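Visitor: sequence? don't have it. structure:
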């Protein structure tokens, strides 16, 4: 939905999530500037509107770095890695010479996300920090709890709370982050905001007291937010492409909760469903 359409509607009827959240998150440059203005860490970045901009940005941020279109990119689409041997003119052409942002490369230990809800009254509830494993730029597994310190998890959730408050957000959203360093050196770097229920939160349907979908409805309807407490240790596996053909095997697996999305064709890289497994907490 164009941000202008959302703004038009919001002037006439309540709109949740709001037009500002859409406008900020649809543009990578706006989003990164917004997060930095919240006092949160992001990868170093530069705006790129031309080949000359790209050359200047690479001179500052170095290689490796990542060139991303400002709009319409997801699951690795609309981006090119800038490596030592990368021809910058070819990289710029590969993204259609679209307005873009160059991001400095972040050497991270883990990828995580906070899935949270915020009500119109400012109430806030976050699910436990999710640890995400990507393959070919697509989320493959989400595991909860994340293998980080309690202090790092608290910092990640506080970052999401700040973002939600600054946007005046109402509903469920996710903040994808990098964990940089290990142990006492861990820190959180915000990667991007998803203004919606999120793939890394699908586990909540069986793995939490309130699913992210129910939580979203509660938030936008002005109902009290539900408990985000986890029911155990959880693993969510995305079924990508032909992996969905394992559905008989998964249905026979004790404790596996299978969700198929009803898509007719299993293409490579296409999310066809997911399976969630909930395990007892370790003693």
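Guide: Yes, it's here. Computed from a prediction, not measured in an experiment: that's the story for all the values here.

Visitor: please count neighbours and contacts with C-alpha atoms only from this point.
Guide: Will do.

Visitor: which helices and strands sit right next to the helix ranked longest in the chain?
Guide: Of all segments of type helix in the chain, defined using DSSP state H, the longest is helix 150-167. Judged by 3 or more C-alpha pairs under 8 Å, 6 or more residues apart in numbering; DSSP states H and E, the packing partners of helix 150-167 are strand 110-118, strand 171-180, strand 187-194.

Visitor: buried stuff in the longest one?
Guide: Read that as strand 171-180. Buried residues in strand 171-180, counted by 16 or more other C-alpha atoms under 10 Å: 171, 172, 173, 174, 175, 176, 177, 178, 179, 180.

Visitor: now do it: everything it contacts.
Guide: 16-17, 106-119, 156, 160, 186-198, 212, 215-220 (C-alpha atoms under 8 Å, 6 or more residues apart in numbering).

Visitor: buried subset of those residues?
Guide: 16-17, 106, 108, 110-119, 156, 160, 186-198, 212, 215-216, 218-220.

Visitor: the longest helix of the chain relative to strand 171-180, how many degrees between them?
Guide: Relative orientation of helix 150-167 and strand 171-180, computed by axes from the mean of the first three to the mean of the last three C-alpha atoms, to 10 degrees: 140 degrees.

Visitor: distance from helix 150-167 to the middle of the chain?
Guide: Here the centre of helix 150-167 is set off from its chain's centre by 14 Å, with C-alpha atoms, centre = their mean, to the nearest Å.

Visitor: give the buried residues for that helix.
Guide: Residues of helix 150-167 classed as buried by neighbour count (16+ other C-alpha under 10 Å): 152, 153, 156, 157, 159, 160, 161, 163, 164, 165, 167.

Visitor: re earlier: redo the buried residues of strand 171-180 as a markdown table? Include distance to residue 96.
Guide: As requested, the buried residues of strand 171-180 are exported to a markdown table (distance: C-alpha to C-alpha, whole Å):
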| residue | distance to residue 96 |
| --- | --- |
| 171 | 34 |
| 172 | 33 |
| 173 | 30 |
| 174 | 29 |
| 175 | 28 |
| 176 | 26 |
| 177 | 27 |
| 178 | 28 |
| 179 | 31 |
| 180 | 32 |
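
Visitor: the structure to be compared is supplied as follows:
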């Protein structure tokens, strides 16, 4: 087992090539982690319930099992020198139970904070960083009281779980509120939740920060466009003032130091109309909005993640070219593939998923450009993404 630093959150000191990194989760993020790790000379194992999942296709071995299967996690731990995860819905207790067998550089504090929206908002606010106003709500009476304080419109989110808009309900008036009551009356219950006030934002953004448990670096802030609660397009860099960019970098570094971060952390932001940077959510891993870094930056988010959990030094990322990244969902696979031959500027990434489904992330395309607005227009003009207009 590699040596661990006593001063940091389980970060390793210089994991050597030839060691094995075990990834919990076999989707596209794990796949892209694995590819860069192989470049660095590491072996890769993956735990995922689906045989030949995207990560397994580029890994050395797969443990087939559910993410909360403690026997499977134990098996992966025994075969690995370091464990990491590609998404936050991982059993933190199960990770803790194998830390005598394997290094877990990200620790589980980061997991426990980001798995629980109350913990997450509390952590962010305690570091002097603004979020949307929020209230904890555990039943319908508490929800009504919270609405009286925060007012309509507001967003009701389950305290844990949920992604791409799942587990979220926008409440604009009493009619929407009654729908929540009716759901509970039908036996749907009222799960532990958080109510967030609306933020009057000009646009959505995000910033990535990576660390090795001691030193931290940031990537450029980018602008994001969501459709149906799923990221559609990322534009790098976001066209903001130097001061706004410094604010985003500062809060990213504060959070990274607070977590003693090893790996990559994504921070989703609202940029308000009056020029404030408000944190929306955290993701304790590489992020969809950071895929542009593969072609556009001197080091990409996956390389930074692998370097971080391996205890390697981290160079400051440099943006080599402005870029536009667009997601390819299930309904976009066939029309986008049909156009590959006529678009040499497209950097096409396919995630190797066996089943194509509507709104499922199947890949992405990145275009390096000197004119991001024109590139966005050119992509939209292909008609591939007309269903999202």
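Guide: Sure thing, it's come through. Note that the coordinates shown come from a computational prediction; the quantities given were computed from them, not determined experimentally.

Visitor: about what we covered before: after superposing, tell me the mean distance of the longest helix of the first structure to the second structure.
Guide: Compared with the second structure after the fit, helix 150-167 of the first structure shows a mean deviation of 0.8 Å (mean C-alpha distance after the TM-score superposition for the first structure).

Visitor: which part of the second structure lines up with that helix?
Guide: The alignment of helix 150-167 of the first structure onto the second structure (TM-score structural alignment) spans residues 242-259.

Visitor: returning to what we had before: out of the helices and strands packed on helix 150-167 of the first structure, which comes closest to residue 147 of the first structure?
Guide: In terms of C-alpha to C-alpha, the element of those nearest to residue 147 of the first structure is strand 110-118, at 8.7 Å.

Visitor: list the helices and strands that closest one packs on?
Guide: strand 124-126, strand 130-135, helix 150-167, strand 171-180, helix 212-221.

Visitor: repeat the analysis, applying 10 Å as the threshold.
Guide: Judged by 3 or more C-alpha pairs under 10 Å, 6 or more residues apart in numbering; DSSP states H and E, the packing partners of strand 110-118 of the first structure are strand 124-126, strand 130-135, strand 138-144, helix 150-167, strand 171-180, strand 187-194, helix 212-221.

Visitor: for these, could you give me JSON lines that also reports distance to residue 4 of the first structure?
Guide: Below are these laid out as JSON lines (distance: least, C-alpha to C-alpha, whole Å):
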{"stretch": "strand 124-126", "distance to residue 4 of the first structure": "27"}
{"stretch": "strand 130-135", "distance to residue 4 of the first structure": "33"}
{"stretch": "strand 138-144", "distance to residue 4 of the first structure": "30"}
{"stretch": "helix 150-167", "distance to residue 4 of the first structure": "17"}
{"stretch": "strand 171-180", "distance to residue 4 of the first structure": "20"}
{"stretch": "strand 187-194", "distance to residue 4 of the first structure": "19"}
{"stretch": "helix 212-221", "distance to residue 4 of the first structure": "21"}
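
Visitor: so which of these is nearest residue 234 of the first structure?
Guide: The closest of those to residue 234 of the first structure is strand 138-144. By C-alpha to C-alpha, the value is 5.2 Å.

Visitor: now do that closest one and strand 110-118, the angle between them.
Guide: Angle, strand 138-144 of the first structure to strand 110-118, by the same axes, to 10 degrees: 70 degrees.

Visitor: what's the mean deviation for strand 138-144 of the first structure versus the second structure?
Guide: For strand 138-144 of the first structure, the mean deviation from the second structure after alignment is 0.4 Å (mean C-alpha distance after the TM-score superposition for the first structure).

Visitor: what does that strand contact?
Guide: With contact meaning C-alpha atoms under 10 Å, 6 or more residues apart in numbering, strand 138-144 of the first structure is reached by 74-76, 111-113, 127-135, 199-203, 207, 230, 232-240, 269-271, 274-278.

Visitor: what's the burial count for residue 249 of the first structure?
Guide: Neighbour count of residue 249 of the first structure, defined by other C-alpha atoms under 10 Å: 9.

Visitor: kindly state which residue of the second structure is aligned to it.
Guide: Using TM-score structural alignment, residue 249 of the first structure pairs with residue 339 in the second structure.

Visitor: and the gap between that match and residue 325 of the second structure?
Guide: Distance of residue 339 of the second structure to residue 325 of the second structure, given as C-alpha to C-alpha, to the nearest Å: 16 Å.

Visitor: then residue 266 of the second structure?
Guide: For residue 266 of the second structure, the distance to residue 325 of the second structure - C-alpha to C-alpha - is 16 Å.

Visitor: residue 7 of the first structure matches what in the second structure?
Guide: Match for residue 7 of the first structure (TM-score structural alignment): residue 96.

Visitor: my read: its match touches residue 105, true?
Guide: No - look at residue 96 of the second structure against residue 105 with C-alpha atoms under 10 Å: they stay out of range, at 11.5 Å.

Visitor: contacts only, for the alignment partner in the second structure of residue 225 of the first structure.
Guide: Taking TM-score structural alignment, the alignment pairs residue 225 of the first structure with residue 314 from the second structure. Contacts for residue 314 of the second structure (C-alpha under 10 Å, 6+ apart) come out as 210, 211, 212, 215, 216, 217, 299, 303, 304, 305, 307, 308.
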